[in-house]
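> What follows is a protein structure lacking sequence information:
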């Protein structure tokens, strides 16, 4: 028998929350259970014969027996005489005589159903099941349309725990008497016991409609509706029970419990009904613990916490082991934020009812609010063990792990939860976001692939393509984007990604065809117009390129990509004044663009504005020091002796080639390279320049690899150095740059590149020397100052580093990284005289406002900590750890910072980052 079915036998109903307190009084259906007693007792009630039996008769009993026998002698055909005598004898356990009287009566009164039924009851009391079974089988066969015998056998079968047989008899009974009240009531009770709740409802509702006034029936109906989740129907049923028994304590309890479960959704209209019901209960039992506890709960709901506390404490004085009241008292303290008192109340209640999930959760929450996070974690972990599929609990626990920087537990719990709830997309997205924020692309891809097998849609397919693209797997990415379009043919992002892949892989013909189709469906799409125009320009289809650009700029007049292509087209057409205006407009829209400055420098030179040209080229190099085109144009526009110094004896042969390549006349330059009489090193260097300037790095030639020799001109060595630098061959690049500096010792841009490479290999002092030479030439170059600031910090030149950072911030007041680095210096300088916590906090706040990276959030947290605001420091660090993106290796440092903040010792140094 299930727990729920058992409740209809015991009268104790299960509860899932404190709002549905268990009924602690006699069962609501005692009157219904009377039907289960032996039929002799039924007859006793019907005939109003409350005899008390005994074996040895008293004189009074002998006189009574004589009177009953005399009555039969006087009226031998009177049914009631036999019934009364039989009942008298049965009560004195004189069963054989009882049976004799009943048999004699049946002969005298052949149509007496009551005497036959009493005979059946007599056999039941004697406990001979075979005899009972045979009796009813014969009787029902003899009287097939007499429903009373089917009802009696159904009752007997139920008492023998044979509900199915009992229901068979009742179904047979309904064929002859479909509106039999007792049968429907019995069928309802039986079906409750075996879990057939909906059919039980049908029988009980039918019974209630057949005979009004049976409150216990409506109580049963209410319980069934409530268990089926139909609170409104349960309330209607229990109200009907209360119409018949308005002062019934159990029914009022039942009514209160239902109203309490309704509070969350219909509070305003429920409070008044609940108040009236509890007032009635208080009138009936003013000193009852259940009534006082639930009155306290109502007061808590109404916000009257003082009255709630008083009522609940009084309830517990009357019944100290009342766990529900302890839990509700804990809720009162929670509302007051009296966390310790709340914890004590919940712990006391849990001592009485140890595994109550709601109370365990409230206890965990109390510890959480009190700041005892570790105790809260232990409780939540226990709850999650009980119910691993409880998603809100899992997320609550993960949130606490975040607060305690328990990164391993975060990942472990999310992974375990995702296995328990593989179809839950919210959890899958949280885990996926965590994986991606830690750069765990393989794990993220594996997770998303498993999700796609069960929940494939265009969004998931597209994200798979993005992940594969991030991993550099172009073919796999292409396959996922194509699947995206199979599911969602109009997905614009997938169409663009496929075209981008074609362009990256130089598959220009399919890219152009896809762009054409895309522009048919999206004729105003800026990206597609720009890409199509770029391809037309590359193919030298200038009229078509111009047409696309004119259309695009009519629709998107401020488009930098379209304006840039317009400038390139005008350069191709040698319309230099118009090209100048185009690139100047771009410069106004997008400042600090090295490539745009280089175009402007070239155009101004071609227009004869040489000073302006040099300024643009310097600006290009100040923005991006490794701009090869700008660097070589700067050399090209110098005097002849400078060019001879750079290119050596081959300058005359190389000059026309360089002029063509640097002014973007690539076809002419290529032909001249092939025709020129140059040594192999110079020829290969110029070929590489031809490819580099057209962004065709896949066609570079690396043979020979090392030419850092004075026998080769500085310009050729620089070209080879740049090539190695571009490909990440730092040692070879540095060797070439250093060899060039032997002959061109003061070139700031080569010093800048050499300094960066020295810094990368850990030669901080050498790097600083290179940066200083570059700074001597350009003392206000933000880029050079920034590099110098880094090596100054690495060399522990704190005062110099602070001075450099201050100058950088003067140049760029909103450069977040500079603000952050200066703040960190003010907080961690070894020389305590240089520390300035107040200024550090000001700088860190501004840095985070501009860019909330993990480094900047960490610096702000450190500033709060050193300012004596440990709680704010922890809050800031938690926010950064949760929201920012950083590698998994950073987690150990963040945990160390958190533990340091929690200890509260500002004199302790921050932990090492790695």
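Looks like it arrived, so ask away. Quick caveat: nothing in here was measured; it's all calculated off a predicted structure.
> When you work out contacts or count neighbours from here on, use the C-alpha atoms and nothing else.
Will do.
> Would you state the helices of the stretch 601-750 of the chain in chain order?
610-623, 628-636, 640-647, 651-662, 666-675, 680-693, 714-726, 730-741, 748-760 (DSSP state H, counting those that start in this stretch).
> next, the one to line up against it:
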């Protein structure tokens, strides 16, 4: 057999080639990183991606959920935003107006509810909530007309009858109110506001225990509706059950702490029970929530008076009176506080103001006599 002559095999220098490749990659990466750092310094940080805002209809749903959960401020914000995104969305205006009614911003509520009717005059909801807003604003004749319109546009719309029942009751027609409230219950007894107005119809008929039972049944499903606790407390107060009233009003302040009226009502009950310290705290919270709430200032002044704090009493009584709460008691007590501080020149004015309201006011006469 044939044997080839032996030749030494050439060694491949693969390791040298790999080393060169690694060095080249390292140099390239270093240059690229420096370039990216330079670009980043010139350009600045990239903006954080902004999530897409939800639609007007979705805001409407958010508002509905917040309302039923008792978060009225959140509901108002959602409905307001819905109207900004879609100025033709009538339900957003109507439901925003309804929240404003429960916040006792009734003039604003009427204006917004009218806008809903302008947008969609064939909407029973628009007419029904306009009925509610007008009623709470003291425009009862117009409220009745709006409620009738709601039931005419859609004879099967339960809230139309419910709000019309409320207006009839405030007009002094409790029997008509009861008939319409029952009709609303027949159409939709699961609607919380239909049930609330059924309780109100009982209340107007003097059936206070039935009213409380209806309100309490409603709260079993919707436990955070603060205004329903106010309804319960009002009925307990009529029944002279101050403990029950205080408990209901206190609960209202817990589930809806942003409602100044709830704090005023709770403070008024504990004031009547002689707890002036607790009353002071409640009224103080109310004026912090709403500095323009005249009744809250006046009640706070009365609580300070009972605690013999004449100076603070004067401040808040004057503020409450200037904001419109010119009750005889406020005028007389303000005069007394001033007289206790030897400021009879100012006190006489308020005693005389009280006598214009009630010429036979004994405290006003006594105050005048003490200053002369």
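That came through fine. Note that the coordinates shown come from a computational prediction; the quantities given were computed from them, not determined experimentally.
> Superposing both, give me the TM-score.
The TM-score (TM-score structural alignment, normalised by the length of structure 2) is 0.50; 223 aligned residues with a CA RMSD of 3.6 Å.
> Residue 541 of structure 1: which of the helices of the stretch 601-750 of structure 1 is closest?
For the helices of the stretch 601-750 of structure 1, the distance to residue 541 of structure 1 is smallest for helix 666-675, at 15.3 Å, taking CA to CA.
> how about that closest one, which residues of structure 2 does it hit?
Helix 666-675 of structure 1 corresponds to no residues in structure 2, going by TM-score structural alignment.
> need the helices of the stretch 601-750 of structure 1 in TSV with distance to residue 844 of structure 1 and mean neighbour count, can you?
Listed next are the helices of the stretch 601-750 of structure 1 as TSV, based on distance: least, CA to CA, whole Å; neighbours: other CA atoms under 10 Å:
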stretch	distance to residue 844 of structure 1	mean neighbour count
helix 610-623	25	21
helix 628-636	36	19
helix 640-647	46	16
helix 651-662	44	18
helix 666-675	49	16
helix 680-693	41	19
helix 714-726	35	23
helix 730-741	34	21
helix 748-760	26	23
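> which one of these lies closest to residue 499 of structure 1?
helix 680-693 (22.9 Å).
> Taking helix 666-675 as reference, get the angle to the closest one.
On the basis of axes from the mean of the first three to the mean of the last three CA atoms, to 10 degrees, helix 680-693 of structure 1 is oriented at 170 degrees to helix 666-675.
> Give me the packing partners of helix 680-693 of structure 1, helices and strands only.
Where contact means 3 or more CA pairs under 8 Å, 6 or more residues apart in numbering; DSSP states H and E, helix 680-693 of structure 1 is packed against helix 651-662, helix 666-675, helix 714-726.
> re earlier: dump the helices of the stretch 601-750 of structure 1 into TSV; add distance to residue 513 of structure 1 as well.
Below are the helices of the stretch 601-750 of structure 1 laid out as TSV (distance: least, CA to CA, whole Å):
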stretch	distance to residue 513 of structure 1
helix 610-623	36
helix 628-636	32
helix 640-647	45
helix 651-662	31
helix 666-675	26
helix 680-693	26
helix 714-726	33
helix 730-741	41
helix 748-760	42
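> so which of those helices gets nearest residue 63 of structure 1?
The closest of those to residue 63 of structure 1 is helix 748-760. By CA to CA, the value is 122.5 Å.
> thinking again about what came up before, now for the helices and strands packed on helix 680-693 of structure 1, which one comes closest to residue 799 of structure 1?
The closest of those to residue 799 of structure 1 is helix 714-726. By CA to CA, the value is 32.2 Å.
> In structure 2, which residue range corresponds to the closest one?
Using TM-score structural alignment, helix 714-726 of structure 1 finds no match anywhere in structure 2.
> Of all the helices of the stretch 601-750 of structure 1, which one is nearest residue 461 of structure 1?
Of the helices of the stretch 601-750 of structure 1, nearest to residue 461 of structure 1 by CA to CA is helix 714-726, at 34.6 Å.
> residue boundaries of the helices in the stretch 401-550 of structure 1?
Using DSSP H, counting those that start in this stretch, the helices of the stretch 401-550 of structure 1 run over 407-420, 425-437, 441-454, 458-470, 474-487, 492-504, 508-521, 526-538, 542-555.
> Can you name every helix or strand that the last one contacts?
Contact analysis of helix 542-555 of structure 1 by 3+ CA pairs under 8 Å, 6+ apart lists helix 526-538, helix 560-572 as its packing neighbours.
> Which of the ones you listed sits closest to residue 552 of structure 1?
Here helix 526-538 is closest among these (CA to CA), at 6.2 Å.
> re the thing from before, of the helices of the stretch 601-750 of structure 1, which is nearest residue 547 of structure 1?
Ranking those by their distance to residue 547 of structure 1 (criterion: CA to CA) puts helix 666-675 first, at 23.9 Å.
> Give the other helices and strands that the closest one contacts.
Going by 3+ CA pairs under 8 Å, 6+ apart, helix 666-675 of structure 1 lies up against helix 651-662, helix 680-693.
> picking up where we left off before, and of the helices of the stretch 601-750 of structure 1, who's closest to residue 445 of structure 1?
Residue 445 of structure 1 lies closest to helix 714-726 among the helices of the stretch 601-750 of structure 1, at 30.3 Å (CA to CA).
> Make CSV from the helices and strands packed on helix 680-693 of structure 1 and add distance to residue 218 of structure 1 to it.
Converted to CSV, those look like this (distance: least, CA to CA, whole Å):
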stretch, distance to residue 218 of structure 1
helix 651-662, 96
helix 666-675, 95
helix 714-726, 86
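> Out of the ones you listed, which is closest to residue 468 of structure 1?
helix 714-726 (24.9 Å).
> contacting residues for the closest residue to residue 226 of structure 2 other than its chain neighbours?
Leaving aside its chain neighbours, residue 226 of structure 2 sits nearest to residue 252 (4.6 Å; criterion: CA to CA, 6 or more residues apart in numbering). Applying CA atoms under 8 Å, 6 or more residues apart in numbering to residue 252 of structure 2 gives the contacts 226-227, 229-230, 262.
> Residue 166 of structure 2 now?
Per CA under 8 Å, 6+ apart, neighbours of residue 166 of structure 2: 132, 135, 177, 197, 200-201.
> residues in contact with residue 806 of structure 1?
Counting by CA under 8 Å, 6+ apart, residue 806 of structure 1 makes contact with residue 822.
> Can you give the distance of the host helix or strand of it from its chain's centre?
Under the criterion of DSSP states H and E, residue 806 of structure 1 resides in helix 798-811. Distance, stretch centre to chain centre, for helix 798-811 of structure 1: 44 Å (CA atoms, centre = their mean, to the nearest Å).
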